[in-house]
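Visitor: sequence and predicted structure, then a few things I'm wondering about:
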Amino acid sequence: MTLDEKAKLLTGTGMEGFSGDIAVVGETNGLVPGAAGTTCPIPRLGIPSIVLGDGPAGLRIHPTRDGDTATYYCTAFPVGTLLASTWNPELVERVGEAMGNEALEYGVDVLLTPALNIQRNPLCGRNYEYYSEDPVVSGKMASAIIRGVQANGVGASPKHFAANNQETNRMASDSRLTQRALREIYLRGFEIVVRESQPLTIMTSYNLIDGVYSSESRDLLTTVLRDEWGFGGMVMTDWFGGKDAAAQIRAGNDLMMPGLPAQHDSIVAAVNNGSLAIEDVDVSVKRILNLVLASPRFKGYAFSNKPDLEAHARIARQSAAEGMVLLENRGALPFSAAVKNIVAFGITSYDFIAGGTGSGDVNEAYTVSLKEGLTNAGYNLDADMAASYEKYIASENEKIKPDTINPLAAAMPKVRMSEPVPARAEIARLATRSDIALVTIGRSSGEFADRRLKEGDFLLSAAERNLIESVCREFHAAGKQVVVVLNIGGVIETASWKDLPDAVLLAWQAGQEGGNSVADVLKGAVNPSGKLPMTFPVDYMDASSSANFPYDYQASVSTPALLPGNNTKTKTELVRNVDYTDYEEDIYVGYRWLDTRGKAVSYPFGYGLSYTSFEYSAARLSKTGGVFTVSVNVTNSGAVGGKEVVQLYASAPPSTLGKPAQELKGFAKTQELKPGESQTVTITVAESDLASFDEARSAWVTDAGTYKFRLSSSSRNVRATLDAVVERASEIKTHNVLNPREPLTLLNP
C-alpha cells in the first residue's frame, strides 16, 4: 500500500450532510443511507468500505430512501438505563442479538454500542444511554450486549473510552481524577467488557483525561487497554474526536471518524517529516484490515434489508417490562379486576418518549403511547380528556419551527411543552366517572447538553406538581387511587412528592413498545422485577459529584464550538466544571458515598418493589483456589409469580487506603418463581475482585482479613451476612501511568 492509501484507510469517508472543513473524503456514504460513517475503500487492492452505524438503543439509519418505496425502519429498544434495570444479562444479550441482526440485515458491519460510561452525576445528558453508577453493573450489562451483537458476525464498539461523564463542552473538557478513581470506577467496566466479551472495536471519548485527549493517550490506549488487558481489536475516535491525527496514531487510536481531509494530510506530512513512524501507521492499518476481513461485507453476506421487526418488537416489549422499577405501591397495582375506566393526565400519556436524542435515537416505524397501550390491554380511557390533550399537543407542536441551519439541531433534545392542569371541578367530575387516575411525567435529554437543576428538569415544574397534587386530592376524596408513571431517561427529584400518589412506576424510556410494556406491568401480566442501577438522592446536592458538575451552566450550541481544538483559553481563563472538572469525590460515586456517609436517600441503589415477596435462607460460602462461591435459597413467599435480584456487597476490613462502606461485587437474577417455589442462587467472587488500587505501589492490592459479604435486595436491605476470610494479602502490579498533572483536593468520606 502507498502512504496515501494507508492514510486514507486511517480516516473515514466523511459525514453526510456536512461541508467545508467537514468535507467528504471518499465516496461511500451512500452504502447504507443514514449510517454514521464508512471506512475508506482501496479498490486497487480489493479492500471494500465497511459501514458503521449508531447506536445504543438500536440501529439508526434513514427509514426511507429517495426513489425507493421500501422502508428501512429499525426497532427502538429500551434505553441502556432501562436494560440495566433488568439486572438480567441473559435477557440483555437477547436484545443485543436482535440489534446485531438488524445491523447485519441492513448491511451495517459495526454497531456503535454499548455506551457504558459511569453515571457519575444525575444530570449528565446522556445518562439514559449509560447503564449505572456502578462499574460492575455497567461492565456485565455491556458485555451481554456485545456478546449478542457479535453473535451475528457484526462488530460492537463499546464507548466512550473513558471518563466521558458530562456533555457540557464535551470536546474540550478535561476530566481530572486520580489513578485510583480512574482504575476502580471509570475504567473497570471497560476492563470487564474486554475480558468477558472481546469487542472487535472500542471508541475513544471526546474529553481530555488529566490534560491529554483520550484518543491521544498512549498510556490509555496501548499501555492499559492492550498491554495490561490484552485488547486485540481496533480503536476508533468518536465523531470528530481529538485534535492531532498523528498523535492519535502514535497513541494507538487506529481510525479517525468520520474522517477529515486535514487528518489524512497531517498523517502523510508527519510520516514524511519523521514525527510519526511508518511502523505505527502500519500497526493501525493492520488492525483496520483485520476488522474489514472479519466484516459481513467483506465476506459477501447477502443482507436482506428485511430483519424480523415483529419478533424484535416482542423482545423490546419483554425487556422493557422487566426493567421497569416499581418505586411505590400502596395497594394500587396491579390493577384490580374492578378497574375498567381510566383517565390519563399528563402530556406524556399521549406523547410517550421512546428514547433519548442524538446517537441514541432510532428511526422506528411507531411508538406505542400509554393511551394506546392501555387501550390494547382492554381498558377504557376517558375520551374527552384524551381529545383535550391531543388537541393541545398538536397546537403546541405547530409553534415549533425546525432548525434548518444547524445540522446538529435534529440531535438536540426538544424542549418539553408546558403541562396543562385541568380545573379542580373538571378533575372532580372525572373522578366520579373513572375507576383510577394515571399521571405521566416525561423527560427527554441527549447529546450536546447536560440536564439542569431547575423546575421542569431535575425538579418537577410548578404545573407538574400542581397536577399531581390536584389529581390526588380529588381522586382520593372520591375514594379512588392515583398512579404516577415516570417516562424519564435519568434521575429526577422524588422525595418531596412520592407519598402523594398510591403508586409510582418508573417506566424509563422503554422504546417503541413502551405503552404496551407499561400496560403489561400495570395490569399484572408482568410482575415488575426491575431494580435501580443508580441512587435517587433526596436532594441533588447530596450526590458527591454535584459541586463538581455544570448543573447551572447555560451552554450555547454552535458547530464550531463542538469541534475539538478550539479551546484557546489561557489557564486563568478556564471555567471550572466547563473547561475542566475535578473529580473530588474520587472513588466515592453514587451509593459508595451515600452509604458510607449514612445519608438518607429517596430510593437506594438496587431498590425495586414487586407484586410478591421473597425470602432468603440457607446462605452459605465456600472457597476454592482463591475464589469464593456464595449461595442462597430464594423463595417466593407471596401470592403471584415473580423474579428477584440477589445483590452481593462486600465490606472490607480496615485498610490504609480507605474503603467505601460496601461495594457491589456480583449479582444474580432468579428465574420466574411461582408462589412457594424456591431457587438456589450462586454468585462467585475472586479474591482479586476485592482489591483496591494502591497508587503508591502501582498495584491492585487485596488486603488480608475478614470481609463481610452481604446478600441484599438493595444496598440498604441486607438479607444475610457471611464472613469471607482472605488469609494472605496479594497484589497485581500495573504500569505507573495516567498520573494526574495537578494534585486534587478530595472529599473526606
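Guide: Here it is on my side, so go on.
Visitor: only C-alpha atoms from now on, for both contacts and neighbour counts.
Guide: Fine.
Visitor: which ones are touching A247?
Guide: E216 (Cα atoms under 8 Å, 6 or more residues apart in numbering).
Visitor: give me the distance between it and S266.
Guide: Distance, A247 to S266, using Cα to Cα, to the nearest Å: 10 Å.
Visitor: does P533 really touch P135, like I thought?
Guide: No. If you go by Cα atoms under 8 Å, P533 and P135 don't touch, sitting 10.2 Å apart.
Visitor: need the residues that contact the helix or strand hosting R465.
Guide: Per DSSP states H and E, R465 falls inside helix 462-477. Contacts to helix 462-477, defined as Cα under 8 Å, 6+ apart, come from residues 418-422, 424, 427-428, 431, 436-437, 439, 441, 455-456, 481-482, 497, 500-501.
Visitor: the helix or strand containing E93: what's the following helix or strand?
Guide: Per DSSP H and E: E93 is located in helix 89-105. Sequence-wise, the next helix or strand downstream of helix 89-105 (DSSP H and E) is strand 110-112.
Visitor: that next one: what's the following helix or strand?
Guide: helix 135-150.
Visitor: was I right to think E390 contacts Y350?
Guide: Yes. Under the criterion of Cα under 8 Å, E390 makes contact with Y350 at 6.9 Å.
Visitor: where along the stretch 251-400 of the chain do the helices fall?
Guide: Remark: helices assigned in the stretch 251-400 of the chain by DSSP state H, counting those that start in this stretch are 261-272, 278-294, 309-323, 370-376, 383-398.
Visitor: redo these as CSV? Include mean neighbour count and distance to I145.
Guide: As requested, the helices of the stretch 251-400 of the chain are arranged in CSV below (neighbours: other Cα atoms under 10 Å; distance: least, Cα to Cα, whole Å):
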stretch, mean neighbour count, distance to I145
helix 261-272, 18, 32
helix 278-294, 18, 19
helix 309-323, 21, 13
helix 370-376, 21, 27
helix 383-398, 14, 36
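Visitor: also this one, for the comparison:
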Amino acid sequence: MGVQELDIDRLIEELTIPEKISLLAGKDFWHTVPIPRLNIPSIRVSDGPNGIRGTKFFDSVPSNCFPCGTGLAATFNKDLLVEAGELMGKEAKMKGAHVILGPTSNIVRSPLGGRAFESYSEDPLLSGHAASHIIKGMQNENVVACLKHFVCNDQEDDRRGVDTLLTDRAFREIYLKPFQIALRDADPGALMTAYNKVNGVHVAESKEILTDILRKEWKYEGATLSDWFGTYSTKQALEAGLNLEMPGPTRFRLALQTLHDVQSNRINTSVIDENVRYVLKLVNRALKADIPEDVVESANEDASASAILRKVGDESIVLLKNEGNILPLSKTAVKGQEKIAVIGPNAKVAQDSGGGSASLTTRYKITPWEGIKNKIEEGGNTVKLEYALGAFLDKCLPDVGDILVNEKGEKGVTAKFYKHAPGVENRELVDEYLLKTSKLFLSDFTSAKLPTGQLLFYADFSGYFIPEESANYDFGASCLGTAQIFVDGKLVADNKTKQTKGDAFFLGLGTREERGTIFLEKGKKYHVVCEFGSSPTYTLDDTCQEIGGVFFGFGINSPDDVEIMKAVEVAKSVDKVVLVVGLSKEWESEGFDRPDMDIPGFTNELVEEVLKVNKNVVVVNQSGSPVTMPWADKVPALVHAWYGGNELGNTIADVLFGDVNPSGKLSMSFPKKIQDNPSYLNFGSNNGQVWYGEDVFVGYRYYEKIGKDVLFPFGFGLSYTTFEIKDLVVKADDQNVAISVNVTNTGKVAGSETVQVYIQEVKPSINRPVKELKDFGKVFVKPGETKAVNLTISIKEATSFWNGYHSKWESSKGKYNVLVGNSSDNITNEGSFETSKTFYWLGL
C-alpha cells in the first residue's frame, strides 16, 4: 500500500496552536489524535508485555499469550527473544496496533513486587539484553516498541505517589541500566514514564530524567508518553519533555487552559513545538507498519505461532532439582501398568499470565493435566493417570467460563444486556453474547441500542451447570456495580443489598467477594444466573465514572483437610506424583504487592503430607517470582515453570517427559525466606516514601557480598545431560575484551548450556559487588560434541562503575578477573585482563 512520510518541519509551521496542543494527548484509550486537514493520521497502541490485547477488554478478539517476562528472560536465548518479538510485532499488526506497550524492563527488586513477573530480572544486564532483543524483533516488523516503565516502578504500593529515594550510583548502575542498554542496542521508538517519583519529583515531570539524561546524555530521539493516567501537571510535564499524555481524552492538556498558558507566556511555544515534533516522529515511525485505517482486529491462529510459543516456553522452564534422575518420566510403562498422580491446585488450571494489564483473553490454553495426558496418549496409554485437587489456591471463586454451558450445550457464559432492571415488565434486550469467561471487566462495553456515554444498564450472565459430585458448593461475586447470584431461581450470593469495599479489578475500585453456599446433587442440571447492574447502581461510590464489571464463580465447598486427605489416598496408590503448585494472577498482579513470599492456603501442608506416603514426588511450581519452599530439601525433583502462556501445559509436559531437555536458568535468586532479601526492610510505601537502602547490592550482588546462602542462585538451572566449560581465552585491548570458551556435552542427551561471564575488579577503589554479569551466550551441543562460545564486551561496559563525585562512569586502571560458569555460584573458569588507564564517560 505504501505510506507518505510526514514532513515534520512543514507541519509544525502549518499547525495551529490548538491543533498542536491536541496532538499532545490521546484521543481515547488506545489512539492518538488525528489532524485530517493536514493528513496526520491517528495511530493505535496496545498492551503487550506478554501478548497483544487489541482495543477491547470486554469480548476482546483472542490473543496469543507468551510466557511472563521473568520466564522469557530465563531462556537466556537472545536469538529466540528476537523471534518472540517478531511474533509480537506480527500480531500487533493483526490487532491494528502501531505501538506495543512493552517490554517491561523494571528491576525485580523484591519477590513481593506485584508486577515482578512482568519484568525480566534482578540483574540489569539480563534485563537490558532481554528487552533489547524483544524490541529488535518487534521493530523488525516495523511495529514500534514502547519500553516501560521509566524508571524505578518496582512496586505497586502507592505507585502513583510513592517517592523512590536512592543514590545516584544505584540509580545508574541498577535501575537506569536496563533502559540504557535497550536504547543503545535496539532504539525503541517510544518510552513510557513510570507512575512514581524519583528523589522528590514524578518521573513524568522530571527535567533531570527526561531531558538531561534521556535527551541530552543518551541522545534519545523517540517519543515519551505517560503511563495511563500517570500525568500530574501541564506546564512541568511539557517542559520536562513528556510528549504524550495517555490515555485520552486529556485531563491536563485541555485546549482552553493550555492555550491560555501559552498566550500568557507561562508555556513557551518552543516547548509545544518540541513535544509535537516527537509525537510526529512517532507517527512517522508507526506509519512504516503500513496498517490499513479500516483494519478489523483478528486472532493469529497460525500453527507457527503456537510452535514459537511452545519453543519459548520450553526454554524458559528451569529444572531446579533431579535427585536420582527421577526425571524425565516415561510415557510408557516399563513393567506392568504404572500409575502417575497429577495433584495440586494448578494441575487443571492454566496459569497463563500474571494479573492486570498483562492479562488478556487467550486464544486457547493448555493445562498441565492436559499436557501430561497428551504425552501419556502418545505412549499408548500404558501409564494410568490419577488426579486430585489437594488444596485450594483461589483468592476468589474460580472462573466458570469453561464449566457453564448454554441451551445448545456450548461452553461459555450467556450474557444478555438490558436497559432496565430485572423484574421490569417487557425488558428490552440490548445485546447478547456467549463469553469465554465469568471474570467480566466491562469498561469498554458499548451498544448501538444505548445512548452514547450512558453508564446505566443491566445484564444477566447465565449458564447451566451439572455437578460431578453431590456436595455443598460456594457461589460468589465481587463487582463494581451490583450483583446477585441465583441457582434455579434461589438467591445464593448477594453483592447488592450488602456491599463492602475490596480490591476487585486492577483499578482497585470494586467490592470484596460476597459468598453463599448451596447443596447440589451430582448429575442434576442447574440454571445459574448472575444479575448485574452497572456502576450507577454501586452503593459504595456515587462518583464512579467507570462502567464497572463483575467477577463471579463457584466451586465445591470442602474443608482443606478433607482435600489433602483425598490427595494423600491417591498418592498412596501410584508410582509417582506430579504436584503442580504455585501462584496465580489473583496473587501476582498489577495494582497490589504480595504481602509475603508464601504460597497461599494449604499447599505447603499438601506437599508435606504427600511426601509422607510417596517419595517419588516431582513438584512443578508456577509463579512469576520466588515463593517460599519449606519442603524443597525433601522433594527429589523440582521444576520451575513460571506463567507459561497458551502452551504452558504442553511445555511442562515436554520437560517432564524429556521430549525437551530443560535449559532455562533462573532470572533471579530464590531466597530461602523473605527476610533474607536485601529489600526486606525497605519495601513498600512508608508514608509516601520508599528508600532503596540496599543501594547497588540487589539480588545476587547482595547475597554474595554478605555470604548469605540462597535456596537457588541467580543463573542456576540443571539439565538432563552434563556439560564441561573449558579452555577459557581472554584477550583485551583499549576498546574491548574478547572471551572464548569451549562447551562439551559430556552426557548422553543433546541439550543447551548457557555460558555466563562475570567481571570482578581485583582492587576496587569503592565498595563493589563481588562480581557482575556482563554477558552470556547459549549454545546447543550434541552428546560428545564441543562448540565454542565467543563473546566481546566493551572495556567501558565490562569495568565501569558510577562515580558520584564526578557524575560520570569511571573505568579504573587495574586488573580485572573474568569469571565464567553456568550460574552465579558455579564459576568453573577464571582469567584476567588489565586496563592501561583510568577514563570517564557518559552516554550510551
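Guide: On my side now, so go ahead. This is a predicted model, so every value here is computed, not measured.
Visitor: mean per-residue distance, the helix holding E93 of the first structure versus the second structure.
Guide: Once fitted to the second structure, helix 89-105 of the first structure is off its aligned match by 0.8 Å on average (mean Cα distance after the TM-score superposition for the first structure).
Visitor: summarise which helices and strands that helix is packed against.
Guide: The criterion is 3 or more Cα pairs under 8 Å, 6 or more residues apart in numbering; DSSP states H and E, and the helices and strands that helix 89-105 of the first structure contacts are strand 110-112, helix 135-150, helix 309-323.
Visitor: check which residues of it are buried.
Guide: 89, 91-105 (16 or more other Cα atoms under 10 Å).
Visitor: give me the most central residue, the first structure.
Guide: Nearest residue to the geometric centre of the first structure (Cα atoms, centre = their mean): Y130, 1.5 Å.
Visitor: and the residue nearest to that residue when sequence neighbours are not counted, what does it touch?
Guide: With Cα to Cα, 6 or more residues apart in numbering as the criterion, Y130 of the first structure has its nearest non-adjacent residue at 5.0 Å, and that residue is L116. Contacts for L116 of the first structure (Cα under 8 Å, 6+ apart) come out as 129-132, 138-139, 142, 158-160, 189-190.
Visitor: L116 of the first structure matches what in the second structure?
Guide: Aligned counterpart of L116 of the first structure in the second structure: S105 (TM-score structural alignment).
Visitor: ok, M256 of the first structure touching M236?
Guide: Yes. Contact criterion Cα under 8 Å: M256 of the first structure and M236 qualify, at 5.9 Å.
Visitor: the more surrounded of those two?
Guide: Neighbours were counted for M256 of the first structure and for M236 using other Cα atoms under 10 Å; M256 has more, 29 against 26.
Visitor: which residue in the second structure lines up with the more buried one?
Guide: Mapped onto the second structure by TM-score structural alignment, M256 of the first structure lines up with E245.
Visitor: find the nearest non-adjacent residue to its match, please.
Guide: A25 is the one closest to E245 of the second structure (Cα to Cα, 6+ apart), at 4.4 Å.
Visitor: again with L657 of the first structure
Guide: Distances taken as Cα to Cα, 6+ apart put D694 closest to L657 of the first structure, at 7.1 Å, once the chain neighbours are dropped.
Visitor: any idea how far I732 of the first structure is from the one you found?
Guide: Using Cα to Cα, D694 of the first structure is found at 10 Å from I732 of the first structure.
Visitor: and E328 of the first structure, by the same measure?
Guide: E328 of the first structure is 44 Å from I732 of the first structure, where distance means Cα to Cα.
Visitor: so between these two, which is more surrounded?
Guide: Taking neighbours as other Cα under 10 Å, E328 of the first structure and I732 compare with E328 leading, 22 against 13.
Visitor: ok, that one - contacts?
Guide: Going by Cα under 8 Å, 6+ apart, E328 of the first structure touches 498, 502-505, 609.
Visitor: of those, which ones are shared with the second structure?
Guide: For these, the aligned pairs still in contact in the second structure (both residues aligned by TM-score structural alignment, their matches' Cα atoms under 8 Å) are 502-505, 609.
Visitor: ranking by neighbours, what's the top pick from these?
Guide: Greatest neighbour count in these, by other Cα under 10 Å, goes to V504: 26 neighbours.
Visitor: separation between that residue and S637 of the first structure?
Guide: From V504 of the first structure over to S637 of the first structure the distance is 23 Å, taken as Cα to Cα.
Visitor: about what we covered before: list the contacts of the match of M256 of the first structure.
Guide: Counting by Cα under 8 Å, 6+ apart, E245 of the second structure touches 24-26, 225-226, 229-231, 253.
Visitor: redo that, cut-off 6 Å
Guide: Neighbouring residues of E245 of the second structure by Cα atoms under 6 Å, 6 or more residues apart in numbering: 25, 225-226.
Visitor: among those, which are in helices?
Guide: With DSSP state H as the criterion, helices contain none of the contacts of E245 of the second structure.
Visitor: in JSON lines: the residues you listed, plus distance to I376 of the second structure.
Guide: Converted to JSON lines, the contacts of E245 of the second structure look like this (distance: Cα to Cα, whole Å):
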{"residue": "A25", "distance to I376 of the second structure": "55"}
{"residue": "L225", "distance to I376 of the second structure": "50"}
{"residue": "S226", "distance to I376 of the second structure": "49"}
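Visitor: closest to I135 of the second structure out of these?
Guide: L225 (17.0 Å; Cα to Cα).
Visitor: run through the residues that contact the aligned partner of that closest one in the first structure.
Guide: Matched by TM-score structural alignment, L225 of the second structure corresponds to M236 in the first structure. Applying Cα under 6 Å, 6+ apart to M236 of the first structure gives the contacts 203, 253-256.
Visitor: quick check: the gap between M236 of the first structure and T204 of the first structure.
Guide: According to Cα to Cα, M236 of the first structure and T204 of the first structure sit 6 Å apart.
Visitor: what's the answer for D4 of the first structure, then?
Guide: D4 of the first structure is 24 Å from T204 of the first structure, by Cα to Cα.
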